[in-house]
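Chemist: Here's my sequence, what's the structure:
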Amino acid sequence: MEINFKDIQVVGFDADDTLWVNETYFREAEEAFADLLETYETKNKIDQELFKMEIKNLDLYGYGIKGFMLSMIESALELSNNEVKQETLSKILDLGKSMISHPVEILDGVVEVLEKLQGKYRLIVLTKGDLLDQERKLERSNLSEYFHHVEVLSDKKEKNYQDLLDHLEIDVKNFLMIGNSLKSDVLPLVSIGAKAVHVPFHTTWQHEEVAEPREKKGYITVSKLTDVLNYL
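Modeler: Purely as a prediction, here's the structure:
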């Protein structure tokens, strides 16, 4: 199905794994966490229990590194039957701090795309996660100059998007979202009448995985970010 982008006036970008690398560092931290706890359980079991803990805690902590750190600590206590050493807990905290302080790695094609689209469209960032961490990453990325607005959402569901677009006085017919997650960056926008571009990242958090619809409506999938320049 061919999609017409001629009415697009505002382009929204997801941040994590669309503008810069993110999920890769979570996977590395999970592996290190499993190494720290392997005296109590198998690595596969540790991974499963950590994921369950993350999902259980989403309503409490939201998305982001800080919530991930708390889930790791809680998982460590449960998996060890509260016998985990203080030294191990300190190392878990260090894992999270290392993620927070990690240099921002801009993905290929991001600067090229932003430079080409700047001036032609109103560009905004729509991401979710910890506010302080996302603001910090945006500052370190040196990408702020390209965007008219930055919004850190508590979640990325239809209502979150619709409320924000209404607040910014953006008609859904004039809005295009670009992101790596079908579940968070594409399907909710299509559901409210906007358009979207799916740019898959090589690693996806299990919670973000969703089956692709048999028939694509309102969005396209491209292999790399610079491919969007063929449509805009």
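Chemist: going forward, measure contacts between C-alpha atoms and count neighbours the same way
Modeler: Noted.
Chemist: List the buried residues of stretch 210-230.
Modeler: 218-221, 224-226, 228 (16 or more other C-alpha atoms under 10 Å).
Chemist: So which other helices or strands are in contact with whatever helix or strand F33 lives in?
Modeler: Here F33, judged by DSSP states H and E, is contained in helix 23-37. Other elements packing on helix 23-37 under the criterion 3 or more C-alpha pairs under 8 Å, 6 or more residues apart in numbering; DSSP states H and E are helix 43-61, helix 65-79, helix 86-101.
Chemist: could you check the angle helix 86-101 makes with it?
Modeler: Angle between the axes of helix 23-37 and helix 86-101 is 170 degrees (criterion: axes from the mean of the first three to the mean of the last three C-alpha atoms, to 10 degrees).
Chemist: Please give the structure of this sequence too, so both can be compared:
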Amino acid sequence: MEVDYKNIKVIGFDADDTLWVNETYFRAAEEEVGRLLSHYETPNKIDQELFIMEIKNLPVYGYGVKGFVLSMVEMALELSNKTVSNEIIEAILNIGKTMINKPIELLDGVEDVLKTLSKDYKLIVATKGDLLDQERKLENSGLIDYFHHVEVLSEKQEVNYSKLLKHLDINPSEFLMIGNSLKSDILPLVSIGAKAIHVPFHTTWEHEKVTIKEKNGVKYKTVKSLTEIIKLLK
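Modeler: You can find the predicted model right below:
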């Protein structure tokens, strides 16, 4: 599906699993908490209950590691009928601290792509998650100087993006969003008249998955890696 990018002036990048590795650590944490609680339920059941708890808590905690950890604790209390040991609760908290302190692992070609595109376009970060955690990751990534603006959104829906573009004083037709999530980074942008490029990551949180019907007929480009984007914009 051909898309015309000649009017693009500002390019937005998602952060987690677009610029650096993130979801992999959540999957590893789920496996670890599954082992910690294995005498209460099967790993599959624990995964299901954790997902239900996360979705229930999203309006309260939002996205990010801290809300994830609180949901793990709450799920452990429910599964154990509030008999889970202090040692297991402490272990769950330590899982979260380990996730927060993970070194930044940039995805292939990220800095080269940003360096090239920043010569011709204004670059921004548009991500969601915990503000403090995202600011820390961006600072530790060494990429901060490539970006004109950083926006940490509570949600990535049409209304949020429209407010962001209004704040940036940019027309949707002049904006391109790049990210790994069809639900958060692609479909809302196309809906408001912007362009979007999908760069899939090897693992996707269940909450971010979309149906074939939801993406059917939506005009966007999918590439295998960020480095392909440079050719598209030449």
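Chemist: Could you verify that P188 of structure 1 is part of a helix?
Modeler: Yes. P188 of structure 1 sits within a helix when classified using DSSP: H, G, I helix; E, B strand; the rest coil.
Chemist: Counting neighbours, what do you get for the closest residue to it other than its chain neighbours?
Modeler: Taking C-alpha to C-alpha, 6 or more residues apart in numbering, and ignoring the residues beside it in sequence, P188 of structure 1 has E158 as its nearest neighbour in space, at 4.9 Å. The local packing count at E158 of structure 1 equals 15, with neighbours defined by other C-alpha atoms under 10 Å.
Chemist: Surely D35 of structure 1 touches K43?
Modeler: Yes. With contact defined as C-alpha atoms under 8 Å, D35 of structure 1 reaches K43; the gap is 7.4 Å.
Chemist: out of these two, which sits in the busier spot?
Modeler: Neighbour tally, D35 of structure 1 and K43, criterion other C-alpha under 10 Å: the higher count belongs to K43, 18 against 14.
Chemist: Isn't that one up against A34?
Modeler: Yes. In this structure K43 of structure 1 lies within contact range of A34 using C-alpha under 8 Å: 5.3 Å.
Chemist: where's the counterpart of the residue nearest to P188 of structure 1 in structure 2 relative to S184 of structure 2, distance?
Modeler: The pairwise alignment with structure 2 assigns E158 of structure 1 to E158, based on TM-score structural alignment. When C-alpha to C-alpha, to the nearest Å is applied, the distance between E158 of structure 2 and S184 of structure 2 equals 9 Å.
Chemist: list the residues that contact both of these two?
Modeler: Taking C-alpha atoms under 8 Å, 6 or more residues apart in numbering as the contact criterion, E158 of structure 2 and S184 have no common neighbours.
Chemist: For burial, what's the neighbour tally of V84 of structure 1?
Modeler: 18.
Chemist: Compute the first-to-last residue distance for stretch 186-204 of structure 2.
Modeler: One end of stretch 186-204 of structure 2 sits 14 Å from the other (C-alpha to C-alpha).
Chemist: for the longest strand seen in structure 1, packing partners?
Modeler: Longest strand in structure 1 by number of residues (criterion: DSSP state E): strand 122-128. The helices and strands touching strand 122-128 of structure 1, judged by 3+ C-alpha pairs under 8 Å, 6+ apart, are strand 10-13, strand 149-153.
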